[in-house]
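Chemist: quick one: sequence and predicted model below, then my questions.
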Amino acid sequence: MKLQSSQQFSTLQSAAERLRTAATSGTAVAPVRDLIGRDDVEAAYAVQSIGVAHRRALGARIIGRKIGLTSPAVQQQLGVDRPDFGVLFHDMQVPQTPPAERPLLLQPKVEAELAFVLAADLDHDRLDADTVRGAVAYAVAALEIVDSRIAGWDISFADTVADNASSGWFTLGERHLMLSEFEPREITMRMSIGQDLVSEGTGAACLGDPLNALAWLARTARELGNPLREGDIVLSGALGPMAPLIPGEQVRAELSLGTAILSCVEFTWENA
């Protein structure tokens, strides 16, 4: 999007305001690509940054990042072809956050993934799957409740990036996994809602290896001047297709290696 700086700033603010209106009213809005274009990555992340700054001004704390669009199945579902990232705020983590304090959900879906918690900053020159491994304190099964402020999930790449990577809530399993115990790319995932199996996948579905996704995010965040830090939670990306979140139904995801369940996580949405 090539505009004069004042016009560009006004356009970015308009896009951010449209998304903010949806987030506060609970009513989904039209895509923002009419304002910023379908594929203008710089403009999309600028809109995301405006939204992040607004939330921080209201007291929200950043506790990590989420990587999106890492699974071919999810890319196909949404019609996009590359990963993106967004910010995790403290009030997105459930059930730790009381229902009344959580962000509104408009049209939520759920996906299962592997989360990493960092033991060290990732701000050095070499950031690949091997080097980021040493910065991981532990991994854990995660459910991400993704959401879109854009009506009908009618999103382009720029729309989802601007909308904080279609973030909603997330929850982590209790069992911490050391990377000495398993290879993330070798795990399998099964996610059920109620009694129905709704999603399956593998670690290799996440950019070939969830550690590749972590390395991609670490490089991208460093290049943008906001590197990953010790203590950050990183949701590394879906391991299989997402599914609609159903009020009152329990979602359960299991991460396994062979026949052994490594970690599981459960969540029931009671805030409908």
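Modeler: That came in fine, so what should we check first?

Chemist: all contacts plus neighbour counts: C-alpha atoms, from now on.
Modeler: Noted.

Chemist: ok, which stretches of the stretch 51-200 of the chain are strands?
Modeler: In the stretch 51-200 of the chain, the strands defined using DSSP state E, counting those that start in this stretch lie at 62-68, 84-89, 109-118, 136-146, 169-172, 188-193, 196-202.

Chemist: second structure follows, compare the two:
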Amino acid sequence: MEKWDYYSHLLLNAERERQPLSPLTELDSTLTVNDAYQIQLRTIEQKMKEGHRIVGKKIGLTSVAMQQLLGVDQPDYGHLLDNMVVEDGGTVPWERVMQPKVEAEVAFVLKRDLVGPRVTMLDVLQATDYIVPALEIVDSRIADWKIRLADTVADNASSGLYVLGEKRVPVHSVDIAQIGMALYRNGEVANTGVGAAALGHPAFCVAWLANKLYEYGKELRAGEIVLSGALSAAVNAEPGDFFSARFAHLGEVRVQFAP
């Protein structure tokens, strides 16, 4: 068994058994970011064999603070599968998550393919059908979120679940970089953010993603959802918590965790 397959197997078992594992970078100090993307692809391929399908992508590490924390100078990405979506206002059973945190971000829904390597922000805006408010429930199969870049990339960019708001907004009707956001936990403001927090503009993050995917022979497809990156820090979730995010021009999106 190749090491990529072996580490994918470890992550899949951790998820199925809800038992976080030690950082892969501690198990293998030679693990590179390219190795990590290959591990991620092995995991996604296995889930597709089990009947799931890819519905989009998520972008992580879009804030300078998070990049500095992990000692990197670019974002990362993961895959969204059809079983990761939670309806707006829905309830997440606690057994579906392990170490959840909640982030608020802008989601892009594409009407045209985006194929690297020279995708620009303008290309992204022209290829976008609409944007919606979103909550991403990030999660980690690595114990205590003790992650380095290769750990989170291998772990599908710490993807968990996601929620899309119901209001669909044409991309050219708002200045996405200036959209303000407030994230609430149990009715109290947990943090605030603005579109520009995602590397200056959420569409820049989507352009980065399209160009990064090209390196692995992949592309963004029409109809896919792209979570463009958190507008503020992730907030820890506990059983019974209720989260909502309110965005200027985009409306609200909500999710509840079962007690």
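Modeler: Received the coordinates, thanks. Here the structure is a predicted model, which means the values were calculated and not measured.

Chemist: TM-score for these two?
Modeler: Superposed pair, TM-score by TM-score structural alignment, normalised by the length of structure 2: 0.92. Supporting alignment: 258 aligned residues with a Cα RMSD of 2.2 Å.

Chemist: ok so, going back, for A44 of structure 1, find the nearest of the strands of the stretch 51-200 of structure 1.
Modeler: Minimum separation from A44 of structure 1 across the strands of the stretch 51-200 of structure 1 (Cα to Cα) falls at strand 84-89, 10.5 Å.

Chemist: which other helices and strands contact the closest one?
Modeler: strand 62-68, helix 157-162 (3 or more Cα pairs under 8 Å, 6 or more residues apart in numbering; DSSP states H and E).

Chemist: in TSV: those, plus distance to F116 of structure 1.
Modeler: TSV is the format used below for these (distance: least, Cα to Cα, whole Å):
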stretch	distance to F116 of structure 1
strand 62-68	10
helix 157-162	21
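
Chemist: tell me the most buried of the ones you listed?
Modeler: Looking across those with neighbours counted as mean count of other Cα atoms under 10 Å, the highest average goes to helix 157-162: a mean of 29.

Chemist: what's the offset of that helix from the middle of its chain?
Modeler: Chain-centre distance of helix 157-162 of structure 1: 13 Å, with Cα atoms, centre = their mean, to the nearest Å.

Chemist: which bit of structure 2 covers it?
Modeler: Under the alignment (TM-score structural alignment), helix 157-162 of structure 1 falls on residues 149-154 in structure 2.

Chemist: distance from that stretch to structure 1 after superposition?
Modeler: Its matched residues in structure 1 lie on average 0.1 Å from stretch 149-154 of structure 2 after superposition (mean Cα distance after the TM-score superposition for structure 1).

Chemist: residues contacting that stretch, please?
Modeler: 8, 23-25, 31-33, 35-40, 70, 72, 76-78, 140, 142, 158 (Cα atoms under 8 Å, 6 or more residues apart in numbering).

Chemist: if we use 7 Å, what do you get?
Modeler: Applying Cα atoms under 7 Å, 6 or more residues apart in numbering, the external contacts of stretch 149-154 of structure 2 come out as 23-25, 31-33, 36-37, 39-40, 70, 76, 158.

Chemist: before we move on, the earlier item: reformat the strands of the stretch 51-200 of structure 1 as CSV; add distance to I261 of structure 1.
Modeler: Listed next are the strands of the stretch 51-200 of structure 1 as CSV, based on distance: least, Cα to Cα, whole Å:
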stretch, distance to I261 of structure 1
strand 62-68, 24
strand 84-89, 27
strand 109-118, 13
strand 136-146, 11
strand 169-172, 15
strand 188-193, 9
strand 196-202, 13
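
Chemist: M178 of structure 1 is nearest to which of those strands?
Modeler: Closest to M178 of structure 1 of these is strand 136-146 (Cα to Cα; 5.0 Å).

Chemist: report the central residue of structure 1.
Modeler: Compute the mean C-alpha point of structure 1, and by Cα atoms, centre = their mean the closest residue is K66, 3.4 Å away.

Chemist: look up the closest residue to that residue, ignoring the ones flanking it.
Modeler: Nearest in space to K66 of structure 1, with sequence neighbours left out and distances taken as Cα to Cα, 6 or more residues apart in numbering, is L235 at 4.6 Å.

Chemist: minimum distance to A135 of structure 1: which of the helices and strands packed on strand 84-89 of structure 1 has it?
Modeler: Closest among these, using Cα to Cα: strand 62-68, at 14.3 Å.

Chemist: after superposing, tell me the mean distance of that closest one to structure 2.
Modeler: Superposed on structure 2, strand 62-68 of structure 1 shows a mean distance to its aligned partners of 0.4 Å (mean Cα distance after the TM-score superposition for structure 1).

Chemist: residues making contact with that strand?
Modeler: 83-90, 165, 232-237.

Chemist: now do 6 Å
Modeler: 83-90, 232-237 (Cα atoms under 6 Å, 6 or more residues apart in numbering).

Chemist: now do stretch 220-234 of structure 1
Modeler: Residues from elsewhere that reach stretch 220-234 of structure 1, judged by Cα under 6 Å, 6+ apart: 63-66, 115-123.

Chemist: if we can go back for a sec, secondary structure class for the residue nearest to K66 of structure 1?
Modeler: strand (DSSP: H, G, I helix; E, B strand; the rest coil).

Chemist: contact partners for it?
Modeler: With Cα under 6 Å, 6+ apart, L235 of structure 1 has these contacts: K66, I67, A115.

Chemist: for the corresponding residue of structure 2 for the first one, give its distance to M1 of structure 2.
Modeler: When you say that, I think you mean K66 of structure 1. For K66 of structure 1, the aligned residue in structure 2 is K58 (criterion: TM-score structural alignment). K58 of structure 2 sits 29 Å away from M1 of structure 2, going by Cα to Cα, to the nearest Å.
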